[in-house]
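**Student:** Need a 3D model of the sequence below.
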Amino acid sequence: MERHSQDSASTQTFVRLDEVDRKILSLLQQDASLSLDQIADRVGASKTPVWNRIRKLREAGVIRRQVAILDPEALGLEACFFVLIRTSEHDREWAANFLQALRERPEVIEAHRLAGDIDYILKIQVRNARAYDRFYQSLIGEVKIHNVTALLSMEEIKSTTALPIG
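**Tutor:** Reported below is the predicted structural model:
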């Protein structure tokens, strides 16, 4: 594993991975509860070098954190809405208030600032349409928003947290 700058104009660096690093990361993306012995066995290496690689990947920020992925339906959170937001406000104070409002709402499971006609897209996971409406009313009561479009997901076709590191 080596760190490299993307280009001379960029301060962002990326980590160059070898085949063993990629195998380790692929395994961890599929099941982070695998034991060190299981990972070492599957990548064809011994335990200590695998542990050192995982430690270095964490230190380099490649592995941000390890979490349990829960089933929303098993928790009664059956409605997933994608919320498209347009705003006429673009100053720092508005953005800070908007970010704070999103961070305080656990039903917002993703938020992205976009290029193009839509300023933000949110992924909201709630029990039902009434719960979404409570979220919506609360948000617009706190932050000025020009236009909101909510799209209800009828079926999740693909969902993954695994990045294409192949």
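**Student:** CA atoms for contacts and neighbours, from now on please.
**Tutor:** Fine.
**Student:** what does stretch 73-80 contact?
**Tutor:** By Cα atoms under 8 Å, 6 or more residues apart in numbering, the list of residues contacting stretch 73-80 from outside reads Pro72, Lys123, Ile124, Gln125, Val126, Arg127, Asn128, Ala129, Leu152, Ser153.
**Student:** same check, this time on stretch 147-166
**Tutor:** Here stretch 147-166 has contacts from 22, 26, 29-30, 79-87, using Cα under 8 Å, 6+ apart.
**Student:** Next, the structure of the following sequence, for comparison with the previous one:
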Amino acid sequence: MKDGQLDDTDRHILRTLSRDGRISNQKLADTVHLSPTPCWHRVKALEEAGYITGYVATLDQRALGLPDTVIIEVTVDRHDDEIFKAFSDALAELPEVMEAYLLSGEYDYLIKVAVSGTEGYERFLRQKLYKLPGVRHTRSTFALRCLKRAPSVTP
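**Tutor:** This is a model prediction of the structure:
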């Protein structure tokens, strides 16, 4: 990486790591056609430059007893910094929430939640989401099937 610009080798490293974050440096180096030391230096440079922000294990929500995904749109009752902060902070503490976005448009938030069927969904709504500060209105949709899931964008 020169002057903050990614070259083809950097992109190849990022693509490979996005598919397998546990790959050994030796195997990564072989995959991207480098020797191990320069490969390790490139990975460290990509981490330091912020292209790589972490490494995670992807968990199977079905195996964890939460096979269903619900997309929930939320409107809060006031649009001020205090409500946005209180809602966002409380939402971040809920383990069922896999993703959450502050939106422009008709709804204020879009939340992706893992639940166990309609009973798990109702429990999440009544015991957790509706108790968060500022919730005025929600609209929910059950996902029937995931067509694509990627942990990050691929360069």
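**Student:** Excluding residues flanking it in the chain, which one is nearest the residue nearest the centre of the second structure?
**Tutor:** Centroid check for the second structure by Cα atoms, centre = their mean gives Glu99 as the closest residue, at 5.4 Å. Closest residue to Glu99 of the second structure apart from its sequence neighbours, by Cα to Cα, 6 or more residues apart in numbering: Lys112 at 5.1 Å.
**Student:** what about whatever residue of the first structure lines up with the one you found, distance to Phe81 of the first structure?
**Tutor:** Aligned by TM-score structural alignment, Lys112 of the second structure pairs with Lys123 of the first structure. As defined by Cα to Cα, to the nearest Å, Lys123 of the first structure lies at a distance of 6 Å from Phe81 of the first structure.
**Student:** So which of those two has more stuff around it?
**Tutor:** Relative neighbour count places Phe81 above the other of Lys123 of the first structure and Phe81, with 21 against 18, counting by other Cα atoms under 10 Å.
**Student:** Whichever residue in the second structure pairs up with that one: helix or strand, and which one exactly?
**Tutor:** Taking TM-score structural alignment, Phe81 of the first structure has Val70 as its aligned residue in the second structure. Element membership of Val70 of the second structure, judged by DSSP states H and E, is strand 68-76.
**Student:** Relative to the first structure, and after superposing, what's the average distance for that strand?
**Tutor:** Compared with the first structure after the fit, strand 68-76 of the second structure shows a mean deviation of 0.8 Å (mean Cα distance after the TM-score superposition for the first structure).
**Student:** what's the next secondary structure element after that strand?
**Tutor:** In N-to-C order, the element after strand 68-76 of the second structure by DSSP H and E is helix 81-92.
**Student:** so that following helix corresponds to what in the first structure?
**Tutor:** By TM-score structural alignment, helix 81-92 of the second structure lines up with residues 92-103 in the first structure.
**Student:** mean per-residue distance, the matching stretch to the second structure?
**Tutor:** Superposing on the second structure and averaging over aligned pairs (mean Cα distance after the TM-score superposition for the first structure), stretch 92-103 of the first structure comes out at 1.0 Å.
**Student:** got the buried residues for that stretch?
**Tutor:** Neighbour-count burial for stretch 92-103 of the first structure, counted by 16 or more other Cα atoms under 10 Å, picks out Phe98, Ala101, Leu102.
**Student:** ok, back up a step: where does the match of Lys112 of the second structure sit: helix, strand or coil?
**Tutor:** Reduced to three states with DSSP: H, G, I helix; E, B strand; the rest coil, the structure at Lys123 of the first structure is strand.
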